[in-house]
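quick check, what structure comes out for this input:
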Amino acid sequence: MFRRLFLPEQNMMLAAIINSIIIALLYFPSLETNTFLHLLDYFFIVFFLLEAAIKIKELGWEVYWKSGWNRFDFLVVLFSLPSLLVNYLPIPDTSIFLLLRLIRLVRLVRLIRFFFFHPHMGKILDGWVERFDLLFLCF
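Below you'll find the predicted structure:
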């Protein structure tokens, strides 16, 4: 089950897009203290951590680490982990955590590679449209 969720590239791209929207919403002054959005943001940090763990388990460390994109994702997740602690530790200056959150937006660079080089892009976009419909029904 986890393999089917975390290994397909289109699932991870959809997760990155949704997470980027949440990050963008957190920069609106009226939403920056929204607990639900922060919890969703934390969920995605753990989600991407699980993605890395499952890929490492499935591919093995050497094969996983050979891919520049996997290294990039791993480092982004690694640098995101301290953000999980910001609300639980007395940290005087949290501006570094804002920077770490913005670094996660760089994941969207993968979309360029994904859109231009994927042979079944039409089918993937159709699937995304269906998933966004379901997402809006949830809200």
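
can we go C-alpha only for contacts and neighbour counts from here?
Will do.

so how far is S20 from L102?
9 Å (Cα to Cα, to the nearest Å).

which one's more surrounded, the two?
S20 (21 against 15; other Cα atoms under 10 Å).

for F132, what are its contacts?
Contacts for F132 (Cα atoms under 8 Å, 6 or more residues apart in numbering) come out as none.

helix or strand: which one has it?
In this structure, F132 sits in helix 121-138 according to DSSP states H and E.

quick one: buried residues of that helix?
With burial defined by 16 or more other Cα atoms under 10 Å, the residues of helix 121-138 counted as buried are W128.

show me the strands in this structure, by range?
Ranges of strands within the chain: none, based on DSSP state E.

point to the residue nearest the middle of it.
For the chain, the residue nearest the mean C-alpha position is A16 (3.8 Å; Cα atoms, centre = their mean).

any idea how far that residue lies from Q10?
Distance, A16 to Q10, by Cα to Cα: 10 Å.

cool, F132 as well?
F132 sits at a distance of 13 Å from Q10 (criterion: Cα to Cα).

and if you look at F74?
Counting by Cα to Cα, the gap from F74 to Q10 is 18 Å.

what does E58 give?
Distance from E58 to Q10, by Cα to Cα: 18 Å.

higher neighbour count, these two?
Between E58 and Q10, Q10 has the larger neighbour count (other Cα under 10 Å), namely 18 against 13.

and this one, so I can compare the two:
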Amino acid sequence: MDTALRPAVPPLPPLVRQPDGRTDPAQEFVTRMRAAAPDFAAAGGAVTAVVREVVPPARHRRSRCRVVLRLLGGEEVDLTFLGPVSRAASSERAFDLQIQTYLTHGRGSAGDWLVPDDEAPDGVAVDVSAWSATAVRASA
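Predicted coordinates for the structure are as follows:
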């Protein structure tokens, strides 16, 4: 594989502890999402995956994760995922699992879960919360 085509990805920074010994939840979220890149590659049937962007959720903003999958023939698939607006630990921890499930089963090119997003490379993002709700209704 031509290493010149690989994106330069810095190593994961160590978690910074707050004065009381706790770690910053937003930093934990970002670290967990970046560390999930090999799982995203496996779920998407890719050789490798790079997490190019991660934004943790907050009261006023949705979580987002941009994943670039490199397939066997060298083709790249660049996907942006949106999660819920929340600071609940359960929704933050489910985001990476929802992305993996979508990559394994979803990957459709049409549906209510594909939403306009000016920050996504192709102008469309996958709302994994909406996709998950649709997948649950379809399997019931």
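
quantify their similarity with the TM-score.
After superposition, the two chains reach a TM-score of 0.24 (TM-score structural alignment, normalised by the length of the first structure), with 48 aligned residues with a Cα RMSD of 3.7 Å.

so for the one helix or strand A133 of the second structure maps to, what gets flagged as buried?
Element membership for A133 of the second structure, per DSSP H and E: helix 128-139. Residues of helix 128-139 of the second structure classed as buried by neighbour count (16+ other Cα under 10 Å): 128-132.

export those residues to TSV and tack on distance to R32 of the second structure?
Formatted as TSV, these follow (distance: Cα to Cα, whole Å):
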residue	distance to R32 of the second structure
V128	17
S129	19
A130	22
W131	22
S132	20
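
how many residues are close by F44 of the first structure?
With other Cα under 10 Å as criterion, F44 of the first structure counts 20.

give the contact list for it.
Residues near F44 of the first structure by Cα under 8 Å, 6+ apart: 15, 19.

cutoff 7 Å now
N19 (Cα atoms under 7 Å, 6 or more residues apart in numbering).

try the one 5 residues further on
L49 of the first structure is in contact with V77, counting by Cα under 7 Å, 6+ apart.

measure it to I56 of the first structure for me?
Taken as Cα to Cα, the span from L49 of the first structure to I56 of the first structure is 11 Å.

now F116 of the first structure
26 Å.

between the two, which one's more packed in?
I56 (16 against 9).

so which of the buried residues of helix 128-139 of the second structure comes closest to A89 of the second structure?
Closest to A89 of the second structure out of the buried residues of helix 128-139 of the second structure is S129 (15.1 Å), distances taken as Cα to Cα.

surely the closest one touches V85?
No. Using Cα atoms under 7 Å, S129 of the second structure makes no contact with V85, being 10.2 Å away.

tell me the contacts of the closest residue to R52 of the second structure other than its chain neighbours?
For R52 of the second structure, ignoring the flanking residues on the chain, the nearest one in space by Cα to Cα, 6 or more residues apart in numbering is R66 at 5.5 Å. Listed by Cα under 7 Å, 6+ apart, the contact partners of R66 of the second structure are 51-54, 79-81.

what about R66 of the second structure, which helix or strand?
Using DSSP H and E, R66 of the second structure falls in strand 62-70.

how about the strands in the second structure?
Listed in chain order, the strands of the second structure (DSSP E) span 48-55, 62-70, 76-85, 114-116, 124-127.

for the fourth one, list every residue counted as buried.
Spelled out, it's strand 114-116 of the second structure. So strand 114-116 of the second structure, judged by 16+ other Cα under 10 Å, has buried residues 114-115.

other residues contacting it?
123-127.

can you put the contacts of R66 of the second structure in CSV and add neighbour count and distance to M33 of the second structure?
Below are the contacts of R66 of the second structure laid out as CSV (neighbours: other Cα atoms under 10 Å; distance: Cα to Cα, whole Å):
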residue, neighbour count, distance to M33 of the second structure
V51, 22, 7
R52, 17, 10
E53, 14, 9
V54, 19, 7
L79, 20, 14
T80, 26, 13
F81, 27, 12
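
mind checking the longest helix of the first structure?
When the first structure is parsed with DSSP state H, its longest helix is helix 35-59.

buried stuff in that one?
37-38, 41-42, 44-49, 51-56.

pick the one among the residues you listed closest to F136 of the first structure.
For these, the minimum distance to F136 of the first structure (Cα to Cα) is 15.7 Å, reached by L37.
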